[in-house]
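J.: could you look at this predicted model? Sequence included:
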Amino acid sequence: MPPYSLEREMINWKRLWLLIVGLSLVVTYACSPGGDKTFSLPLIRVADFLSRENIHSTPMRGREKQRIDFRVPRKTEVRELVEEKENPWGLIRKWKLGGTEREIIAAPPPTKFDYRGPIHSGAEINFGIGVVSPAEGISSLSSESPQVTFRVILKFKEKEKTLFYKRLTLPSPSQGVSFSFHKVNLSTTAPEARLVFQTEGPSEASSFWINPILISPSRPPLRPIILISIDTLRADHLGCYGYERATSPHMDAVAKEGVLFSQVYAPSPWTLPSHISLLTSLYVYNHQVETENDRLSPAIPTLADILRRNGYYCAAFTGGGFLSTVYGYSRGFDLYRDDLGGVFKQEGAHQVAQASLEWLRQNKDRPFFLFIHTYQPHTPYACPLPYKTRFLSPQAKWGSLDLIGYLGGKQGIFKPLPTEEKENIIALYDAEILYTDEVLIGELMTTLKELNLYHRSLIIITSDHGEEFYEHGSWGHGQDLYDESLRIPLIIKFPEVASGRVKGKRIEELVRLIDVLPTVVDFLGLKGEDEILTQVDGRSLLPMIQGKENSLRESLAEVAADVLSSHLPQRTALIFQGNKLIVNQPFKPEAFKFFAYPPPQLPQVELYDLIQDPQETENLGAKKPKLVRQSIRHLEDLFRLAKKRDKRKARLTQKLKEQLRALGYIK
């Protein structure tokens, strides 16, 4: 018998999946007009098939530029979709209530549209309905108790059946909004059917459908995909990466059942650009979300966009802040929450875990992509007992600490501290990791096993950047490009059918955070996405796992000048063949007035041998001028090829500004 290989196992699994999907396509083509292959997807969003041809009536026809108010004062924000896709008369929108954003189809009465395609026995329709109180109040309407009627009608073979009927009374201005969620099971099989969605009532009513989707049984079911980003997590503070403290038993256990990448680099030392890179597989210079005022361009596809059009329901549970919807993260997601924990909640990881687990229990039978993010290891260090005292010495000065606050804001990041205070800070940071590992990773893995999802799922654990503890003269993150800021964990646990002998495998070669997206696409065998993979900066990790990659990878990292009014200069790093080149722009004169303690005097160029000098203590720039020149020319070539994009600006909400101000990021 030939030796086992992950490649052959995955190829066999892909062949089986493609065979079954292919057979379903044959049946679908025979039954549906035009043989549209999209009808074979296990999950179909009605909004994705909305066109002028299947919208039969709407008061918004010809009023695309007129504002239709779906807002509730102090509670919601509504943005029209800016994605480059068909959006007839502006009906498809994003609707945000509190910290939860969903996609809606605006349906002020009388609105009527339909979805046309085959209906399979065992399918179900999931949707919500809602109505917002008029800006002028109910008195502006003709009826004393005006109502909106919502109907879903199934039409096939000249037959008609009402599947859903409900009336919602328009809420008063004090109530703001009324909405509910519903599920209708379909026992009918119809090769050619129409699902009609209609609203009736006063035309002044701001009524809407919440993301109606048709879910059909899929054989085999699509693999669940779970991507976990633990903010500010250094790889070298995890047990599976050799750390002496027991900070991560649950992550260590996942690593034993998956693949651990020991040399992983983030593209930026702070949250916003690094997470955009994670979800787009683009370096910062290509996606161009460089500062707190930048927003992801709608022309750039994300991992959620890709999985969405391949039949996945996409949900995200995040800590907000620099993962707020204002930065464009919610594109492609059916559900996006940015109100879970933030950086100031002592139990932020617990909050995001509980929200994610509740959603998992309700959606375990859907084909889903779940993105989870927590700020828990980020300062302030104040996780609950007994975790926060786990690693403290008896002489510890602090049981919790807002490090940036203690330093006096960003002005104090270069302040030297006594050794005992540094050890105290690191112990508190390690406690945050342990708490996150227990309440998020541990609880999540336990629940996945209880729901019979663990063995079927592709699970990825990573981070966006690390944290500095004065190794190179500064605290926190966002200013330097040394390994304590850029080296992050990456653990991938494959579904059991494809894991085989890769369990516990350790990859020593350099990889990048931007490699996550193409790895997911490659593993799932999404052949229709080949063109997108030619436009990203990352590469699939599967050839490396299979031992078939011959070329070495390089990584690029950068931070723009004066991000968050920090008075910090622009810096760029190139990591290649065991070396790191860092190009530093000088501090401006006003920076020396801004900082309470003088910043270190850095040379314009730094070059380190990461193999012989992993702590980056000896600058070889003067000793290896030829290598420096070659590396700088390579950087210039990369930036010269950067894609030209129209920069999009983010509109920071007052709440987000308050969060950033409290963190010391803005004044």
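T.: Sure, I can see it.
J.: alpha carbons only for contacts and neighbour counts from here, please
T.: Fine.
J.: which parts of the strand or helix carrying Gln630 are buried?
T.: Using DSSP states H and E, Gln630 sits in helix 625-640. By neighbour count with 16 or more other CA atoms under 10 Å, helix 625-640 contains the buried residues 628, 631-632, 635.
J.: how about the strands in the stretch 301-450 of the chain?
T.: Counting by DSSP state E, counting those that start in this stretch, the segments of the stretch 301-450 of the chain that form strands are 313-317, 335-337, 368-374.
J.: go ahead and name everything in contact with the shortest one.
T.: Right, strand 335-337. Residues outside strand 335-337 that contact it (CA atoms under 8 Å, 6 or more residues apart in numbering): 99-103, 314-320, 325, 330.
J.: ok, now stretch 285-294?
T.: 272-273, 276-277, 280, 284, 295-297, 300, 322, 327, 559-560, 563-564, 639, 642-643, 645, 647-652.
J.: structure two is appended below for comparative analysis:
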Amino acid sequence: MKLLFVDIDTLRPDHMGCFGYLRNTTPNMDMVAREGVIFDNYYCSDAPCLPSRASLISGMFGIKNGAVGHGGTAGDRRLEGPGRSFCDSYDMDNFNNIFRRAGMYTASVSTFPERHSSWWFSAGFNETFNEGHRGVESGEAVLPYVLKWLDDNGTQRDDWYLHVHLWDPHTPYRAPMDFGNPFEGDGLAGTWIDDETLESHIHAVGPHSASELNMFDDNENPDLPRNPGKISCRQDLIRVFDGYDCGVAYTDKIVGEILDKLRTLGIYDDMAVIITSDHGENFGELAIYAEHATADHACCHIPFIIKWPGALKGHTDHGLHYSLDLLPTMSDLLGVDKGSRWDGQSFADTLINGTDQGRESLVISQMAHVCQRSARFGDWLYIRTYHDGFHLFDKEMLFNIKEDVHEQHNLADQYPEICARGAKIILDWHDDAMLSSPYTVDPMWTVMSEGGPFHVRGALDLYCKRLEETGRSEGAQELRRRHMHI
């Protein structure tokens, strides 16, 4: 078995052709989708980057593995503790070791472990390559090593697993300028953001709002011309979308070159290919742009495409799945024993027979920019906010994702019974997780006790001053009232 795992940072499904996007951003990945299975309700359990990959690799929710933030205590995975043997069983039972146990040589091309000091990510790889720029590199720096690795190992080894990590859709948007802009002049035909909506977003309060894309200000870096500092008109909005879509399209070009190499080597047709992401990106949802800052559909809904020998082709699955479900799925497909601590549920039979193995509901979490837990069930997304990350969110928000996928109409006051259902889903999930965990503290409360989400920690006065200087003093006043204890 040969398997290529393409790990694309910050990739929204609805900005890919195979998921219905009008722009031709992903022709190479679309081709893989036609040869395999698409999952269109696939979510990371924990967002953003570090928590998502911690859950994928460990097979456990962040509430159990502990890595739910980007800094502080919750930026590290928990230690196994007194029960630890000669080796940490979290590492021995992780995602990468599934392939080792199946007799495959494992390799990774990624800067993620160094970017987040998350060295547990490398456990189980025979070989790793770190380009060295901690996630700000573009695909052209990664591609040469991938192609060389395939030349050296592609046909020489019978069984291998290669993980390739590409960062180009991640903010700041930085696809090489010589790539050009294939979307220039199209004007975002069909966009949901009309002039009235844009105007409301310009006056919204919160980091990465339209008026401060650079988190707490509107500064621009001349070395990053695709990455504006603010959105003050429709042309700025187009520039933001173009910057992101160029990153997606450039990534697709890199993926295409890797796939061409596999075809040249004569191994593509009989091997497996997985294409997915760690999280999505807010583009106006909850009045946030160019950031992955919430526990919502925009941030936690991710693409999943798999081409697998003997599996279905051209099939789309609509069931609800977590990315951590991939661990037991690979275990089943490769005939490897499952780990006792995994929270995932296999969807292997979906791939082979089209069986519906989706969950009734999901709980998705974000603790790096805000502290939120959300329930995804039926057509609904219920969001419960514990720390608003300076966005002035209501404690409870409810959206009909089928009718309002961009989360513009909070229906919590209209449907209290549905809110109650969502709250119960979160409560039951929380109880089950804590009762099956050796730890007695929910890491969300660790984040709260250490000053709140890492990306807003200590920034209240700075941001309130910014709001006052830009005509939003009422927002500053309300933020100070809410967070006066900080």
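T.: Nice, I can see it. Here the structure is a predicted model, which is why all the values come from computation and not from measurement.
J.: coming back round to it: taking the contacts of stretch 285-294 of structure 1, please make a ChimeraX selection of just the buried ones.
T.: Remark: buried members of the contacts of stretch 285-294 of structure 1, expressed as a ChimeraX selection using 16+ other CA under 10 Å:
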select :272,273,276,277,280,284,295,296,297,300,322,327,559,560,563,564,648,649,650,652
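J.: farthest-separated two in the buried residues of helix 625-640 of structure 1?
T.: Using CA to CA, these span at most 10.5 Å, a distance reached by Val628 and Leu635.
J.: on that earlier part again, so the helix holding Gln630 of structure 1 corresponds to what in structure 2?
T.: Aligning helix 625-640 of structure 1 against structure 2 (TM-score structural alignment) gives residues 416-431.
J.: show me what contacts the residue nearest to the spatial centre of structure 2?
T.: Centroid check for structure 2 by CA atoms, centre = their mean gives His279 as the closest residue, at 1.0 Å. By CA under 8 Å, 6+ apart, the contact list for His279 of structure 2 reads 9-12, 43-44, 47-49, 52, 292, 299-302.
J.: and the residues you listed, which are buried?
T.: For the contacts of His279 of structure 2, a burial check counting by 16+ other CA under 10 Å picks out 9-12, 43-44, 47-49, 52, 292, 299-302.
J.: show me the helices in the stretch 151-300 of structure 2, by range?
T.: 195-202, 234-264, 297-300 (DSSP state H, counting those that start in this stretch).
J.: for the last one, what is the distance to the chain centroid?
T.: In this case it means helix 297-300 of structure 2. Its chain's C-alpha centre and that of helix 297-300 of structure 2 lie 8 Å apart, by CA atoms, centre = their mean, to the nearest Å.
J.: hmm, who's touching that helix?
T.: For helix 297-300 of structure 2, the external contacting residues (CA under 8 Å, 6+ apart) are 12, 43-48, 279-283, 285, 292-293, 364, 381, 401, 405-406.
J.: give the buried residues for stretch 243-261 of structure 1.
T.: 246-252, 254-261.
J.: with stretch 335-349 of structure 2 instead?
T.: 336, 338-339, 342-348.
J.: want to try a markdown table for the helices of the stretch 151-300 of structure 2, with distance to Glu468 of structure 2 as columns?
T.: What follows is these, written out as a markdown table (distance: least, CA to CA, whole Å):
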| stretch | distance to Glu468 of structure 2 |
| --- | --- |
| helix 195-202 | 14 |
| helix 234-264 | 23 |
| helix 297-300 | 29 |
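J.: tell me which of those helices sits most buried.
T.: helix 297-300 (a mean of 28; mean count of other CA atoms under 10 Å).
J.: would you check the span in structure 1 matched by that one?
T.: The alignment places helix 297-300 of structure 2 over residues 483-486 of structure 1 (TM-score structural alignment).
J.: by residue count, what's the longest helix in structure 1?
T.: When structure 1 is parsed with DSSP state H, its longest helix is helix 6-31.
J.: so that one aligns onto which residues of structure 2?
T.: Counting by TM-score structural alignment, helix 6-31 of structure 1 falls onto no part of structure 2.
J.: what's the next secondary structure element after that helix?
T.: strand 43-45.
J.: tell me, that following strand lands on which residues of structure 2?
T.: Aligned by TM-score structural alignment, strand 43-45 of structure 1 corresponds to no residues of structure 2.
J.: so for Glu137 of structure 2, what's the nearest residue that isn't a sequence neighbour?
T.: Spatial nearest neighbour of Glu137 of structure 2, chain neighbours left out: Trp167 (7.1 Å); criterion: CA to CA, 6 or more residues apart in numbering.
J.: show me what the one you found aligns to in structure 1.
T.: Counting by TM-score structural alignment, the partner of Trp167 of structure 2 is Tyr375.
J.: doesn't Asp339 make contact with its match?
T.: No: Tyr375 of structure 1 lies out of contact with Asp339 (CA atoms under 8 Å); the separation is 11.5 Å.
J.: give me the common contacts of the two.
T.: With CA under 8 Å, 6+ apart, Tyr375 of structure 1 and Asp339 have common neighbours Gly319.
J.: who has more neighbours, these two?
T.: Tyr375 (28 against 19; other CA atoms under 10 Å).
J.: measure that one to Asp338 of structure 1 for me?
T.: Going from Tyr375 of structure 1 to Asp338 of structure 1 by CA to CA, to the nearest Å gives 11 Å.
J.: now Glu496 of structure 1, nearest residue through space, not along the chain?
T.: That would be His455: by CA to CA, 6+ apart, it lies 5.1 Å from Glu496 of structure 1.
J.: tell me the contacts of the aligned residue in structure 1 for Gly247 of structure 2?
T.: Aligned by TM-score structural alignment, Gly247 of structure 2 pairs with Glu432 of structure 1. Contact partners of Glu432 of structure 1, counting by CA under 8 Å, 6+ apart, are 376-377, 381-383, 387-388.
J.: which among those residues end up buried?
T.: Using 16+ other CA under 10 Å, the buried members of the contacts of Glu432 of structure 1 are 376-377, 381-383, 387-388.
J.: which single one of those is nearest to Asn126 of structure 1?
T.: Gln376 (33.4 Å).
J.: looking at structure 2, name the residue matched to Met538 of structure 1.
T.: In this structure residue 538 of structure 1 is Gly, not Met. Checking TM-score structural alignment: Gly538 of structure 1 goes with Gly344.
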